[in-house]
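> Output the structure for:
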Amino acid sequence: MKLSILFALLPLVSAAPANGRPKPRPAPLKYPGLDVLAKRAGLLYFGTAIDNVVLNNTKYVSIAHNRSEFGQVTPSNGQKWMYIEPERNVFNYSMGDAIVKPGIKAGQMRRCHTFVWHNQLPAWLEKGNWTKAELTKVLENHIKNEARHYYDQCYAWDVVNEAFEDNGTWRDTIWLRVLGKEYIELAFKFARKYASPRTRLYYNDYGIERVNNKSLAVAALVKDYVKRDIPIDGVGLQAHFTVGRAPTYENIKASLNLFIKEKVETALTELDVRLALPDSPEKQAIQAEIYANSTKACVDVSDCVGVTVWDFWDPVSWVPETFPGNGNACLLDADFKRKPAYYAISDMLRSYD
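This next block holds a predicted model:
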């Protein structure tokens, strides 16, 4: 097991028995679940994001909180600013709790997502005429309240999400315009101040799964923060991929190592692989290879602690709405049948057993 896993939050991870392997978890599965296999391969977890819109589907929920399949859960939307603080200093944790609380009951770890982002902000915040001092207070107050509500309930927090453009320049956001580049530093300091000291603090972004201008910019930020003792523990590589344009195993591994050498852990935090519709067996075969190679890259890199898929069921994927003409990005189809991608990950993880 990787050394970074020893730092995992103790109440969130079951102790391993004397033989060193994770304790078998009961589940009505023909094959061991992906989380069981991931732990045997040396990862801390294999997890999934869950959106509130599907919590009325009992079949979906039974799979989402089957901890042999998914040892970690992430609220894909329920902890974002527009839902948590819809009015200034009025907090509503119901959507986040609807995923976190069942995760705790099921014995699953939780990755919490996200304190600071430029999207899904409430109108009062986005349209406010803020001074730097005022917006700093708003930022601290939001992180303070949310971090305290979920105190010691999160293995990790995505503190800041998507602060860079694809070319490695700073993304133009309300945070950058009012607070300047130091808003990221402030967010991490506030997160460390109010979150559990055992919670891992992550920077999270897409398009950094190759060594490119964006990943190099993030690595430079991390290097600077580590040098100056700004509290940062990890980098999340979102890993939203496309059949025909996905990075290779070598690409992902090289990018993961960019951050590992800066003494922070990494994870694939939002893995999915969309394809152009109509679907076909040939496209599914390529999709399966991308899923397996992405997961393998994490297994093979020291201090890449886990993989989270950005939901597991095609009907609730974010892809069709965001990328018209694309879809079928998840591991299970509309009938909850496991697709070739699921079995490719399973077979790859078994090879480490």
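> Every contact and neighbour count from this point should use C-alpha atoms.
Will do.
> Tell me who's in contact with the most centrally placed residue in the chain.
Centroid check for the chain by CA atoms, centre = their mean gives Thr269 as the closest residue, at 2.8 Å. Residues counted as contacts of Thr269 (CA atoms under 8 Å, 6 or more residues apart in numbering) are Asn204, Gly236, Leu237, Gln238, Ala239, Gly306, Val307, Thr308, Val309, Trp310.
> Now do the strands in the chain.
45-50, 72-75, 109-116, 156-161, 200-205, 234-237, 240-242, 265-276, 304-309, 326-327 (DSSP state E).
> For Arg88, find the nearest of these.
Closest to Arg88 of those is strand 109-116 (CA to CA; 15.0 Å).
> any idea how far the closest one is from the chain center?
In terms of CA atoms, centre = their mean, to the nearest Å, the centre of strand 109-116 is found 8 Å from the chain centre.
> If I take it and strand 265-276, what angle do their directions form?
Orientation of strand 109-116 against strand 265-276 (axes from the mean of the first three to the mean of the last three CA atoms, to 10 degrees) gives an angle of 80 degrees.
> which secondary structure elements does strand 109-116 contact?
Packed against strand 109-116 by the contact rule (3 or more CA pairs under 8 Å, 6 or more residues apart in numbering; DSSP states H and E) you find strand 72-75, helix 81-84, helix 94-105, strand 156-161.
> could you redo the last one with a cut-off of 7 Å?
strand 72-75, strand 156-161 (3 or more CA pairs under 7 Å, 6 or more residues apart in numbering; DSSP states H and E).
> Proceed likewise with the subsequent sequence, for comparison:
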Amino acid sequence: MAIFNNSDIFGQTTPGNSMKWEFTEPEQNTFTFSDGEETITLAKATDKKVRCHNLVWTAELPTWVSGGSWTNETLSAVMQTHITKEIEAYGDGCYSWDVVNEALSGSGYTSNVFLDVIGEAYVPLAFQYAEAAVKNAGLSCKLVYNDFGIESPGEKNAAAVAMIKKIQAQGIQIDGVGFESHFSTSYYPTTSDQMTAMKAFTDLGLYVQVTELDVACSSASPDPSELAIQAQAYYDTVSACMQTENCTGMTVWDFDDQYSWIQPSTNDGEGAADLFTADLSPKPAVTAVSEAIEGESCSVCS
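So this is what the prediction gives:
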């Protein structure tokens, strides 16, 4: 916990699973918020902000939602209740909410129960419900769309821009966009491409953040040359944010390899994606991130 608690290293945190629908409303109208409250308590103890994550997502849904027999009206009501209850429960412990997570696939929408029943309108509707819940509770938290694959120019980035313009056209609150930024040593966008992708959203008056950054290596035991490539990927991403007006934060998706979601057994042999090893030894990427923040050239990159 010493690394997590060090506010010189981390100033905000995101719960990985504890605030997702499957864990907060496992049965209809049966709510449990205790695990998420633990994250908020830990964060408050060291003056960290909490990016609360997430309200509506196609994955990690309880079966009563994903397998239910719904109409537009009944599913919309369920979504409204869930969003409202969760925002009220965590209150000012959240400085922002990922309202909708990963709604897009390529140039279109990801198939899920909300799309199948409500249609594309479920996305602005979720933001509408979130906006109302925030205002009715007297809160001031930001409302965010979060996704992967939008970190460089292309069809998914363009689709996200188009979707957000529709939300804005309806006068519904949306404040920011989260760039998940799950990369690997075999693929990561250039600093220039990431800046272009970010500008597509800041031009809409939104802020952007890097929200789930990690860089997978080809194995759990990368050699020094691959660690230098990993450092370059971290450096380029942090540099893009630092050079983009209204890029307001960067979050890594776990900071040590022991707890990373990227493990060789489940990711085709890939691993070692985080800043620190499983025994909490810093990798070259730690130096690279620090140098990117300071605007210095990378001394450990390839």
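> Make JSON lines out of the strands of structure 1 and add distance to Ile184 of structure 1.
Formatted as JSON lines, these follow (distance: least, CA to CA, whole Å):
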{"stretch": "strand 45-50", "distance to Ile184 of structure 1": "24"}
{"stretch": "strand 72-75", "distance to Ile184 of structure 1": "22"}
{"stretch": "strand 109-116", "distance to Ile184 of structure 1": "8"}
{"stretch": "strand 156-161", "distance to Ile184 of structure 1": "7"}
{"stretch": "strand 200-205", "distance to Ile184 of structure 1": "9"}
{"stretch": "strand 234-237", "distance to Ile184 of structure 1": "13"}
{"stretch": "strand 240-242", "distance to Ile184 of structure 1": "23"}
{"stretch": "strand 265-276", "distance to Ile184 of structure 1": "18"}
{"stretch": "strand 304-309", "distance to Ile184 of structure 1": "23"}
{"stretch": "strand 326-327", "distance to Ile184 of structure 1": "33"}
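> among these, which is nearest Ile143 of structure 1?
strand 109-116 (6.3 Å).
> can you name the residues of structure 2 that that closest one overlays?
Using TM-score structural alignment, strand 109-116 of structure 1 lines up with residues 49-56 of structure 2.
> Highest mean neighbour count out of the helices and strands packed on strand 109-116 of structure 1?
Highest mean neighbour count among those (mean count of other CA atoms under 10 Å): strand 72-75, with a mean of 30.
> so what does it touch, helix or strand wise?
Counting contacts by 3+ CA pairs under 7 Å, 6+ apart, strand 72-75 of structure 1 is packed against strand 45-50, helix 94-105, strand 109-116.
> about what we covered before: show me what the residue nearest to the centre of structure 1 aligns to in structure 2.
Using TM-score structural alignment, Thr269 of structure 1 lines up with Thr211 in structure 2.
> From Thr74 of structure 2, how far out is its match?
32 Å (CA to CA, to the nearest Å).
> Distance-wise, check the residue opposite Phe190 of structure 1 in structure 2 once aligned relative to Val289 of structure 2.
Using TM-score structural alignment, the partner of Phe190 of structure 1 in structure 2 is Tyr129. According to CA to CA, Tyr129 of structure 2 stands 37 Å off from Val289 of structure 2.
> ok, now Asn136 of structure 2?
Taking CA to CA, one finds Asn136 of structure 2 at 40 Å from Val289 of structure 2.
> Next: Ala200 of structure 2.
Distance from Ala200 of structure 2 to Val289 of structure 2, by CA to CA: 24 Å.
> the more surrounded of the two?
Val289 (23 against 18; other CA atoms under 10 Å).
> related to what we said a few turns ago, let's have the contacts of Thr269 of structure 1 in a markdown table, adding neighbour count and distance to Gln79 of structure 1.
Compiled in a markdown table, those are given as follows (neighbours: other CA atoms under 10 Å; distance: CA to CA, whole Å):
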| residue | neighbour count | distance to Gln79 of structure 1 |
| --- | --- | --- |
| Asn204 | 27 | 15 |
| Gly236 | 26 | 17 |
| Leu237 | 25 | 19 |
| Gln238 | 24 | 17 |
| Ala239 | 27 | 20 |
| Gly306 | 26 | 21 |
| Val307 | 31 | 20 |
| Thr308 | 26 | 17 |
| Val309 | 26 | 17 |
| Trp310 | 31 | 15 |
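> Could you single out the nearest of the residues you listed to Pro75 of structure 1?
The closest of those, once distances to Pro75 of structure 1 are taken by CA to CA, is Trp310, at 9.8 Å.
> who's in contact with the equivalent of that closest one over in structure 2?
Trp310 of structure 1 maps onto Trp253 in structure 2, with residues paired by TM-score structural alignment. By CA atoms under 7 Å, 6 or more residues apart in numbering, the contact set of Trp253 of structure 2 is Glu212, Leu213, Asp214.
> Could you measure from the counterpart of Leu349 of structure 1 in structure 2 over to Val286 of structure 2?
Under the alignment (TM-score structural alignment), Leu349 of structure 1 pairs with Ile293 of structure 2. Ile293 of structure 2 is 11 Å from Val286 of structure 2, where distance means CA to CA.
> who's more crowded, those two?
More crowded of Ile293 of structure 2 and Val286, by other CA under 10 Å: Val286, with 19 against 15.
> related to what we said a few turns ago, give me the mean deviation of the match of strand 109-116 of structure 1 from structure 1.
Compared with structure 1 after fitting, stretch 49-56 of structure 2 has a mean deviation of 0.3 Å; criterion: mean CA distance after the TM-score superposition for structure 1.
> And the helices in the stretch 151-300 of structure 2?
155-169, 191-202, 224-242, 284-293 (DSSP state H, counting those that start in this stretch).
> Dump these to a markdown table, plus distance to Val65 of structure 2.
Converted to a markdown table, those look like this (distance: least, CA to CA, whole Å):
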| stretch | distance to Val65 of structure 2 |
| --- | --- |
| helix 155-169 | 24 |
| helix 191-202 | 31 |
| helix 224-242 | 36 |
| helix 284-293 | 40 |
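> most packed of those helices?
Using mean count of other CA under 10 Å, helix 224-242 ranks as the most buried of those, with a mean of 23.
> now it and helix 191-202, what's the angle there?
30 degrees.
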